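Asker: no FASTA, just this:
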């Protein structure tokens, strides 16, 4: 596998690249602004020199009729204090009439031809011998004496400027920007590392906490107070996961203890009955009675194991259901008929009202309501009545099984559906149940996307089962 950069390194590099990109954009804009500023300044200066030259020539022509050599001498004196400027005057045939600041008789751009009349004034920029020049060329119509032999043809005045001073200034700025860019790169890397290292501290705490979490230490939690808002969601999710794990381990521990307690009683009963039967020689009828007692205990063990396997499958989502349309009234009436002898024995009346259509697994649904009816009949006092109400609306179907009896405290309501749990106030001196009935009922209702809840007071206890409509599931 290839190596991967750490999250801190990635964030540091990303922060540095972003900083350098912003700084690079600012530098480009700054340099372009300087170039534009100096270009405008140079054009203004060149234009002013064109105007000065025109005024000088016009003034000289007003007083006398000078030659081009005299005008060149005067122009040299006029521009003597302006370093970096070059003046060149040509006629329409390209002959040099006058020039100033020439070196060895040459000026920058001397070889350039006279411009066309279609692009006036002509602004030029070029580099010669490593020096960048800017120039402006304009035509001037002079008096016939100076414009011989054709007074209608103009002379061309070109003023060029050596921009070395500006270029040196720009080069110094570029050098400074280069050093500053290096410094910013280093600072941005350090700041990016510090920011990412500090910002990712909760993640390191998360990793440290994860390493400390064991089956015996599930009470650790991360604090949201010192964490950035971006990490609140994953930290809260991690804490919620620990809550669920802690709750699951507590339930698993309690379940292990309960199952050991529940299995110990029938196993001890089997051992004791067998030891008693084998202690002394007995008649065959005595052995038969001992075997029947052992068979009854074994059947209870098999039923308990079967119910635990059913719960295990339901928790894994492996229940194989065969859904079919059912009329709840018919199914519950069938169960009422089945439980009628038990109800008569307990002097309890069973009553149903309402009806609804439901798509469900017939055998599982009957098993769930059988457990509820068994508990309702068992804990209803003599001459009491178990009431079954079916109601349906636009959200779903509700089945309520209500029976009078002892009050179950509200703090015990959620635990009634735990495996092997029995509310103390609801216990009878002798019970044949395994403590798994309500847990199985909840598993079946949940497999049908339904919910089950309980409400109890001094007068009655009501188990309410809700199923969503078929088209909404």
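Answerer: Structure received. Keep in mind that this is a model prediction, so the values were computed, not measured.
Asker: contacts and neighbour counts: CA atoms only from here.
Answerer: Will do.
Asker: Identify each buried residue in whatever helix or strand residue 167 lives in, please.
Answerer: According to DSSP states H and E, residue 167 maps onto helix 164-199. Residues of helix 164-199 classed as buried under the neighbour-count rule (16 or more other Cα atoms under 10 Å) are 166, 170, 173, 177, 181, 184-185, 188-190, 192-193, 196-197, 199.
Asker: ok, second structure coming up, stack it against the first:
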């Protein structure tokens, strides 16, 4: 009943603004008026002829002889008047139909012109402009709404791109200014070879960090334009996650953490080995960075009954607030914390994870609450029905 009540106003609005319905009703009304007017005029003419014949009829009801010439003349006059009435009626009807067609065309063109004028005002500086579906005919309403949805997506992408560009420029400006200042101070006076070597060695980490940032930006750009090819194969889950855990074990030990691995034996995942390694590596990097000293970081993997695969990375650290969980996978979005200040990143790691999962047609999500571990989960969809079995491939660890 509620659904019916919700649909009735929409139906009434559509019927009130539907142009084909208005045209059909107008044509029906014009046709009915023409037929009614024609019948009325014929009856009126017949009544006039009958009144003209009344004086010739005898009062006693007897037959009255009317000359043939008079009957022929009266029939000819009646036919002329009838044709004249029909011609006038059809002419008025044609004029009314033409006027209605002209008004209808103006109505259609006015709606189209309003849409065009609004679209012409939309630019990079006026992305907030939207078409007004309720001010147009009902048939153009879906077009206006679809155009508005497209503008919403463009505005969201433009806003995120502007924010990311600003964040990346800020992240690149700081190390470049630092390197430039060190170089200027070093070149201010002659120095020994050992001093020059020390300056170059101190600049290497900054160059590596900028190189990783540029590589990550290129990966995200290719992923969004679907230029990154996904070469998916069956990957032994225990072997791949074991190699990834072994790579990060030393980093975990340096921070006083224990790295635990829990993987179903004989489990396989249908994924690109390089992209899988990169995604799990980014999650482990974040988990180790934000985990409390002396806690455990767990890397686990399991296969569902339908062939899909779940890979989870959990750590015992500060929980992620609910307002941050919805945006944590956006580019250059970082949750400020003490661990971030100690080991700052560029805010692209989780965005790369999300893009990787989108390339695979999968999902990534996070669960975090006070008193519980923070868990990031990757879900890889089942393999295609005729996916060829492949041996284990060895991909490098990308961070």
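Answerer: Perfect, thanks for sending it. Being a predicted model, the structure only gives us computed values, none of them experimental.
Asker: quick one on the thing from earlier: which helices and strands sit right next to the helix holding residue 167 of structure 1?
Answerer: helix 7-63 (3 or more Cα pairs under 8 Å, 6 or more residues apart in numbering; DSSP states H and E).
Asker: Now do the helix it packs on: distance to the chain's middle.
Answerer: Its chain's C-alpha centre and that of helix 7-63 of structure 1 lie 45 Å apart, by Cα atoms, centre = their mean, to the nearest Å.
Asker: Next secondary structure element downstream of that helix?
Answerer: helix 68-78.
Asker: elements contacting that next one?
Answerer: Using 3+ Cα pairs under 8 Å, 6+ apart, helix 68-78 of structure 1 is in contact with helix 7-63, strand 96-100.
Asker: Hey, what's the angle from the last one to helix 68-78? Just curious.
Answerer: Relative orientation of strand 96-100 of structure 1 with respect to helix 68-78: 20 degrees, computed using axes from the mean of the first three to the mean of the last three Cα atoms, to 10 degrees.
Asker: Residues touching strand 96-100 of structure 1, excluding its own?
Answerer: If you take Cα atoms under 8 Å, 6 or more residues apart in numbering as the criterion, strand 96-100 of structure 1 is touched by 68-69, 71-72, 75-76, 79, 86-91.
Asker: Give the aligned range of that strand in structure 2.
Answerer: Aligned using TM-score structural alignment, strand 96-100 of structure 1 spans no residues in structure 2.
Asker: and if you look at stretch 282-295 of structure 1?
Answerer: Against structure 2, stretch 282-295 of structure 1 falls on residues 191-204 (TM-score structural alignment).
Asker: in the matching stretch, what's buried?
Answerer: Using 16+ other Cα under 10 Å as the test for burial, stretch 191-204 of structure 2 gives residue 203.
Asker: Now do that stretch: everything it contacts.
Answerer: Stretch 191-204 of structure 2 has contacts (Cα under 8 Å, 6+ apart) with 179, 182, 183, 186.
Asker: Mark which of the residues you listed are part of helices, please.
Answerer: Within the contacts of stretch 191-204 of structure 2, residues falling in helices by DSSP state H are 179, 182, 183, 186.
Asker: Please give the element, helix or strand, for the closest residue to the second one other than its chain neighbours.
Answerer: Sequence neighbours aside, residue 199 is the residue nearest to residue 182 of structure 2 in space, at 7.6 Å (criterion: Cα to Cα, 6 or more residues apart in numbering). Remark: residue 199 of structure 2 resides in helix 193-224, with elements defined by DSSP H and E.
Asker: quick one on the thing from earlier: I'd like the contacts of stretch 191-204 of structure 2 as a markdown table, with distance to residue 137 of structure 2 and neighbour count appended.
Answerer: Listed next are the contacts of stretch 191-204 of structure 2 as a markdown table, based on distance: Cα to Cα, whole Å; neighbours: other Cα atoms under 10 Å:
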| residue | distance to residue 137 of structure 2 | neighbour count |
| --- | --- | --- |
| 179 | 62 | 19 |
| 182 | 67 | 16 |
| 183 | 67 | 15 |
| 186 | 72 | 14 |
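Asker: tell me which of those is nearest to residue 387 of structure 2?
Answerer: residue 179 (50.1 Å; Cα to Cα).
Asker: Aligned to that closest one, what sits in structure 1?
Answerer: So, by TM-score structural alignment, residue 179 of structure 2 is matched to residue 270.
Asker: The closest residue to that match other than its chain neighbours and residue 261 of structure 1: what is the separation?
Answerer: Using Cα to Cα, 6+ apart and skipping residues adjacent in sequence, the residue nearest residue 270 of structure 1 is residue 294, 5.6 Å away. Taking Cα to Cα, to the nearest Å as the criterion, residue 294 of structure 1 is separated from residue 261 of structure 1 by 19 Å.
Asker: Work out for me the element the spatially most central residue of structure 2 sits within.
Answerer: The centroid of structure 2 falls nearest to residue 153 when counting by Cα atoms, centre = their mean (5.3 Å). Taking DSSP H and E as the definition, residue 153 of structure 2 sits inside helix 141-186.
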